[in-house]
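1. kindly generate the corresponding structure for this input.
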Amino acid sequence: MAEETGLFIYGIVPSDVEPTPDAAGVGDPPGEVAAIRHGELAALVSEVSLTESIGRPADLTAYQELVDGTAAVAPVLPVRFGTVVTGPDAVADLLEAHHDRFAAALDEFEGRIQYVVHGRYDEPNLIAGVLADNPAAAELADQVRGQPEAATRPQRIRLGEMISQAVELRREAENRQLVDALGPLVVASAPRPPSNELDAANAAFLVERDREEDFVAAVEEYAEQRRELMRTRLLGPLAPYDFVSAHQLVK
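-> Next comes the predicted model:
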């Protein structure tokens, strides 16, 4: 009995984009990446088994590497990870049904790339700063310091709540400062939810390629100014994940 297969869709690109010969897709072994074309568009796809689940960390890495690698040389609309259709006809139908909208979106992202700036607080410095700014929290901290946990449980709970609220307010302010600092150098920005309770800032930025150097320099300056408070990472260049809504492509 023949194995049932489908096509995993990575992204939508202009029709003249060709996958590199060494492009590797998801699956074990990795699928061969191909382009299915219709009009001005193409979809990057690879064949996958419909009987095996796609979702291993290696699959997500393969998806991201392919999409981000494509974005480095051409505009790409990332399709939601895990999107699988029955075959080439289904891909062609998708491209035909949304041809003009996809083409307009690709024009919008021509010459633009995404970066993500992520900052995480240094916990000891963060707590020290919160206590310095909040006398009530500092008093609670003094009350519980060196005392049995069971005997000071209510105070510890209240202290945790106060610190959590203070961190949230600081995070909101830090994200505003980040967007304000980089705003003049970007086309658009998009806030990202915190991935950790110590997250200080997390936002995506759409950057013109001819302004990348200025943008990176501004991020480095921002990070240097805050190096005692947080550790800042710059991720990119990436495909414009945060600026292409999933519902714009495949539901």
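
2. CA only for contacts and neighbour counts going forward, please
-> Noted.

3. burial of Gln177, as a residue count?
-> For Gln177, the neighbour count with other Cα atoms under 10 Å is 14.

4. got it, and Glu52?
-> Glu52 has 11 neighbouring residues, counting by other Cα under 10 Å.

5. what does Ala103 give?
-> By other Cα under 10 Å, the residues close to Ala103 number 19.

6. make sure I have this right: it is in a helix.
-> Yes - according to DSSP: H, G, I helix; E, B strand; the rest coil, Ala103 belongs to a helix.

7. now do the contacts for it.
-> Ala103 sits next to 14, 40-41 when contact means Cα atoms under 8 Å, 6 or more residues apart in numbering.

8. now swap in Arg112 and tell me
-> Residues near Arg112 by Cα under 8 Å, 6+ apart: 75, 206-209.

9. same check on Val179?
-> Going by Cα under 8 Å, 6+ apart, the list of residues near Val179 reads 189, 203.

10. one more: Ile163?
-> Listed by Cα under 8 Å, 6+ apart, the contact set of Ile163 reads 127, 130, 137.

11. now do the helices in the stretch 1-150 of the chain.
-> Applying DSSP state H, counting those that start in this stretch to the stretch 1-150 of the chain gives helices spanning 57-71, 88-97, 99-109, 123-133, 135-144.

12. please identify the deepest-packed of those helices.
-> helix 57-71 (a mean of 19; mean count of other Cα atoms under 10 Å).

13. and it with helix 99-109, angle?
-> Counting by axes from the mean of the first three to the mean of the last three Cα atoms, to 10 degrees, helix 57-71 points 80 degrees away from the direction of helix 99-109.

14. before we move on, back to that, could I get the helices of the stretch 1-150 of the chain as a markdown table with distance to Ala239?
-> Output for the helices of the stretch 1-150 of the chain, formatted as a markdown table (distance: least, Cα to Cα, whole Å):
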| stretch | distance to Ala239 |
| --- | --- |
| helix 57-71 | 5 |
| helix 88-97 | 19 |
| helix 99-109 | 9 |
| helix 123-133 | 32 |
| helix 135-144 | 43 |
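
15. here's the other one to compare against:
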Amino acid sequence: MSEQPKWTSVMNNAGTYLYAVTRDEGATLPEDLKGVAGEGVRAITHAGLVAYVSTVPLDRFGEEPLRRSMEDLDWLGETARAHHRVVEAVARTAPTAPVRLVTVYSGEDQIRELLDRRHDDFAETLGRIADRQEWGVKAYVDPAAPPPAEAGEESATSPGLAYLKKRQASLRSREETWRQAAARGEHIHDVLKSVAVASQRHRPQDPQLSGRAEWMILNGAYLVDLERGAEFARVVDGLRGEGIDVELTGPWAPYSFAAFAETPERPGGGTGDDA
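-> As a prediction, the model looks like this:
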């Protein structure tokens, strides 16, 4: 990798932020599309591929500023929304391989080197996701309250022993409720897999992130053929009920099935693992 682009970028106090890669099919984006830090989005075409990028200031996107900024949840949320807005706009024009959040290169020559080095990987991924979209499915269950103690149970024992028995019964009931809920989550996933061409199960979200108090028993992503999108939604709808709430989101660009992890040399020195 040539050092000249790196020094040129550092001297200009600018780096190149990468959002996504597509095939070179002549697609165009809205001229007023803005990416991270409010910067405009442009295309770098090379080797039959197109990389969508922005120029970003190194005083905010260099190695040390990024290390601090990634701990700022407000900054991170705003940057993620801008990143996803660009990826979704690109995905409306062509099969799209998103690149992970905050992937910053020294300059355009480094982007072209990436397109050369990983050309076959991008081509294989773009072929696999063509004419397909990602759908997200989350399933929740509201755990039933423990059954009340039978009449006369507490009077037959001391108050302390009655409390322990009631507590043990409650724990057993909760464990059984969770076991049954987890089995239903597995069943829902299996049904959805039969409609999708690929699937991934993500870790259930903490209630603080999901905004719901119920147990999340499924957090799945499903890659679905375009012509089966309506069918997939009907299947999801049929899985609701009997204490299970199923939430469908999408369709999205296929982040779970096409996102590339890349660790470029950070502008300003060093490497990073945020990409």
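
16. looking at the helices of the stretch 1-150 of structure 1, which is nearest to Ile36 of structure 1?
-> Among the helices of the stretch 1-150 of structure 1, the nearest to Ile36 of structure 1 by Cα to Cα is helix 88-97 (7.0 Å).

17. number of residues surrounding Ala74 of structure 1?
-> 19.

18. what sits against the aligned partner of it in structure 2?
-> Applying TM-score structural alignment, one finds that Ala74 of structure 1 aligns to Ala94 in structure 2. Neighbouring residues of Ala94 of structure 2 by Cα under 8 Å, 6+ apart: 22-23, 25, 27, 130.

19. just the buried subset of these, please.
-> 22-23 (16 or more other Cα atoms under 10 Å).

20. which pair of the contacts of Ala94 of structure 2 spans the longest distance?
-> By the measure Cα to Cα, Ala27 and Ala130 form the most distant pair in those, at 14.9 Å.

21. what ranges does structure 1 have for its strands?
-> Ranges of strands within structure 1 are 5-14, 33-38, 41-49, 77-78, 84-85, 112-121, 188-191, 199-208, 230-238, based on DSSP state E.

22. do you know how far the residue mapped onto Glu124 of structure 2 from structure 1 is from Asp242 of structure 1?
-> Taking TM-score structural alignment, Glu124 of structure 2 has Ala104 as its aligned residue in structure 1. Ala104 of structure 1 sits 17 Å away from Asp242 of structure 1, taking Cα to Cα, to the nearest Å as the criterion.

23. can you check Gln64 of structure 1 too?
-> Counting by Cα to Cα - Gln64 of structure 1 and Asp242 of structure 1 are separated by 13 Å.

24. again with Ile54 of structure 1
-> Ile54 of structure 1 is 22 Å from Asp242 of structure 1, by Cα to Cα.

25. likewise for Glu221 of structure 1?
-> 24 Å.

26. and the two? Which one has more around it.
-> Higher neighbour count among Glu221 of structure 1 and Asp242: Asp242, with 20 against 13, using other Cα under 10 Å.

27. and that one, what pairs with it in structure 2?
-> For Asp242 of structure 1, the aligned residue in structure 2 is Ser256 (criterion: TM-score structural alignment).

28. that match reaches His202, doesn't it?
-> No - between Ser256 of structure 2 and His202 there is no contact under Cα atoms under 8 Å: 9.4 Å.

29. name the residues contacting each of these two.
-> With Cα under 8 Å, 6+ apart, Ser256 of structure 2 and His202 have common neighbours Ala221.

30. how near is the match of Asp242 of structure 1 to Asn219 of structure 2?
-> 12 Å.

31. again, but for Lys34 of structure 2
-> When distance is defined by Cα to Cα, Lys34 of structure 2 is 31 Å away from Asn219 of structure 2.

32. again with Glu31 of structure 2
-> For Glu31 of structure 2 relative to Asn219 of structure 2 (Cα to Cα), the value is 36 Å.

33. of these two, who's got more company?
-> Counted by other Cα under 10 Å, Glu31 of structure 2 and Asn219 do not tie: Asn219 has more neighbours, with 19 against 9.

34. surely that one meets Trp135?
-> No - the criterion here is Cα under 8 Å, and Asn219 of structure 2 misses it with Trp135 at 10.9 Å.

35. counterpart of Leu7 of structure 1 in structure 2?
-> For Leu7 of structure 1, the residue aligned by TM-score structural alignment is Thr16.

36. quick one: residues contacting the counterpart of Val56 of structure 2 in structure 1.
-> Superposed on structure 1 with TM-score structural alignment, Val56 of structure 2 falls opposite Val48. Shown in contact with Val48 of structure 1 (Cα under 8 Å, 6+ apart): 5-8, 26-27, 31.

37. can you check Val141 of structure 2 too?
-> So Val141 of structure 2 contacts 181, 214-217, 243-245 (Cα under 8 Å, 6+ apart).

38. including distance to Asp116 of structure 2 and neighbour count, could those go into JSON lines?
-> Formatted as JSON lines, the contacts of Val141 of structure 2 follow (distance: Cα to Cα, whole Å; neighbours: other Cα atoms under 10 Å):
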{"residue": "Ala181", "distance to Asp116 of structure 2": "48", "neighbour count": "23"}
{"residue": "Glu214", "distance to Asp116 of structure 2": "47", "neighbour count": "15"}
{"residue": "Trp215", "distance to Asp116 of structure 2": "46", "neighbour count": "19"}
{"residue": "Met216", "distance to Asp116 of structure 2": "42", "neighbour count": "24"}
{"residue": "Ile217", "distance to Asp116 of structure 2": "42", "neighbour count": "24"}
{"residue": "Gly243", "distance to Asp116 of structure 2": "52", "neighbour count": "12"}
{"residue": "Ile244", "distance to Asp116 of structure 2": "48", "neighbour count": "20"}
{"residue": "Asp245", "distance to Asp116 of structure 2": "46", "neighbour count": "17"}
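
39. quick one: residues contacting Arg234 of structure 2.
-> So Arg234 of structure 2 contacts nothing (Cα under 8 Å, 6+ apart).

40. counterpart of it in structure 1?
-> In structure 1, the residue matched to Arg234 of structure 2 (TM-score structural alignment) is Ala217.

41. cool, Arg85 of structure 2 as well?
-> Per TM-score structural alignment, Arg85 of structure 2 is aligned with Glu65.

42. roughly how far apart are its match and Pro191 of structure 1?
-> The gap separating Glu65 of structure 1 from Pro191 of structure 1 is 23 Å, by Cα to Cα.

43. right, and Gln114 of structure 1 touches Ala203 too?
-> No - Gln114 of structure 1 lies out of contact with Ala203 (Cα under 8 Å); the separation is 10.4 Å.
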